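>>> Need coordinates for the following:
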Amino acid sequence: MVRQSYLLPLFLLFGACSSESEVAPPPVDSVGEGAQADAVMADEIPRELRGTWGMTPGDCDDSRGDAKGRMEVEADRLVFYESTAMLDEISEAEPHRLIAIFEFEGEGQKWSRKIALEVEEDGQSLVRRDLDDQQLTGSLSYNRCTA
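Just a heads-up that it's a prediction; the model follows:
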């Protein structure tokens, strides 16, 4: 029994002097080369969503004063016929999609809404959904206005 008690410290000493070192492998870079082109700023509306959108062709006509289905999407706001919505908090952002809370102001009132915006693959169609509005349960479809 006495022999075994001397062997344990000896094994520990040799283990500590081992030439093998435990080095963690280098971190794997999960971002591909093309990721920079698809990067989305965390505090802006994605570029693919920006522009002027209309629910009807008449909404794209600047000379009309009644373009009630017109929506202008800028980096930090949505501009409608009688209201403006400032970007407040982004929940989800991808190059073609955004879910965020917007602070609205218009006609003497202020309110907050969680909105989803998504551009279709063709880049010419956009769908807007008001996620927390009990009165507006469906989606609204817009077409990109040409210059």
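>>> Going by C-alpha atoms from here, please, whenever you check contacts or count neighbours.
Noted.
>>> helix or strand for the most centrally placed residue in the chain, which one?
By CA atoms, centre = their mean, the chain has its centre lying nearest to A93, at 0.8 Å. Following DSSP states H and E, one finds A93 within strand 84-94.
>>> Give me the distance between that strand and the centre of its chain.
8 Å (CA atoms, centre = their mean, to the nearest Å).
>>> cool, and stretch 91-107?
With CA atoms, centre = their mean, you get 9 Å for stretch 91-107.
>>> Give me the residues contacting that stretch.
38-40, 42, 45-49, 77, 82-90, 110-120 (CA atoms under 8 Å, 6 or more residues apart in numbering).
>>> Can you flag the buried ones in those?
40, 45-46, 48-49, 77, 84-88, 90, 113-119 (16 or more other CA atoms under 10 Å).
>>> Next, the second sequence, to be compared with the first:
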Amino acid sequence: MAQVLSWSPGSSSILEVEQIPPAYRGVWAPNKEACADPVWQIRMMPHGYDTYDVGGRLKRITQEGSERTVLALFEMEGEATIWDAFFKMRISEDGNSLTVEDLSDPGEIDYVRC
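The predicted model follows:
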């Protein structure tokens, strides 16, 4: 069952602008070996992210609980389809690992910084 998220009226993003925080930006992959292959890479940028076959344009972002966890709403595009996706993203204290949970499809994926 999909989790329903609602943004609280008046809630704001972490930086008062809709941008992915600097600590989350960069190139990520499932493991260090995958960093060498663009097919496995995720490129996280200020206003969205790109993978080999799908891209997401950031629509909304807000802090969730801890200072290292955010909820983000992306407009996704890939395979001739456009859809919205909610993600919970948690970065490690050292900034070298990222856990991403697709809230419409339960389960987490861990990434390492390339």
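>>> what TM-score comes out when they're superposed?
TM-score of the superposed chains, computed with TM-score structural alignment, normalised by the length of the second structure, equals 0.77; 99 aligned residues with a CA RMSD of 1.8 Å.
>>> how close does the helix or strand just after the strand holding A93 of the first structure sit to the second structure?
The helix or strand immediately downstream of strand 84-94 of the first structure is strand 97-106, counting by DSSP H and E. Taken over the aligned residues, the distance from strand 97-106 of the first structure to the second structure averages 0.9 Å (mean CA distance after the TM-score superposition for the first structure).
>>> which of the residues in strand 97-106 of the first structure are buried?
R97, L98, I99, A100, I101, F102, E103, F104.
>>> Which stretch of the second structure lines up against that strand?
Residues 69-78 of the second structure are the counterpart of strand 97-106 of the first structure, counting by TM-score structural alignment.
>>> all strands in the second structure, in order from the N-terminus.
26-29, 42-45, 48-50, 55-64, 66-78, 81-91, 97-102, 108-113 (DSSP state E).
>>> Let me have those strands in a markdown table, extended by distance to C35 of the second structure.
Output for the strands of the second structure, formatted as a markdown table (distance: least, CA to CA, whole Å):
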| stretch | distance to C35 of the second structure |
| --- | --- |
| strand 26-29 | 5 |
| strand 42-45 | 9 |
| strand 48-50 | 14 |
| strand 55-64 | 18 |
| strand 66-78 | 22 |
| strand 81-91 | 18 |
| strand 97-102 | 13 |
| strand 108-113 | 8 |
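>>> related to what we said a few turns ago, now the strand holding A93 of the first structure and strand 109-119, what's the angle there?
Here strand 84-94 of the first structure runs at an angle of 40 degrees relative to strand 109-119 (axes from the mean of the first three to the mean of the last three CA atoms, to 10 degrees).
>>> quick one, strand 84-94 of the first structure and strand 97-106 angle?
170 degrees.
>>> Tell me the spacing between the aligned partner of E121 of the first structure in the second structure and E75 of the second structure.
Taking TM-score structural alignment as the criterion, the aligned counterpart of E121 of the first structure in the second structure is E93. According to CA to CA, to the nearest Å, E93 of the second structure and E75 of the second structure sit 28 Å apart.
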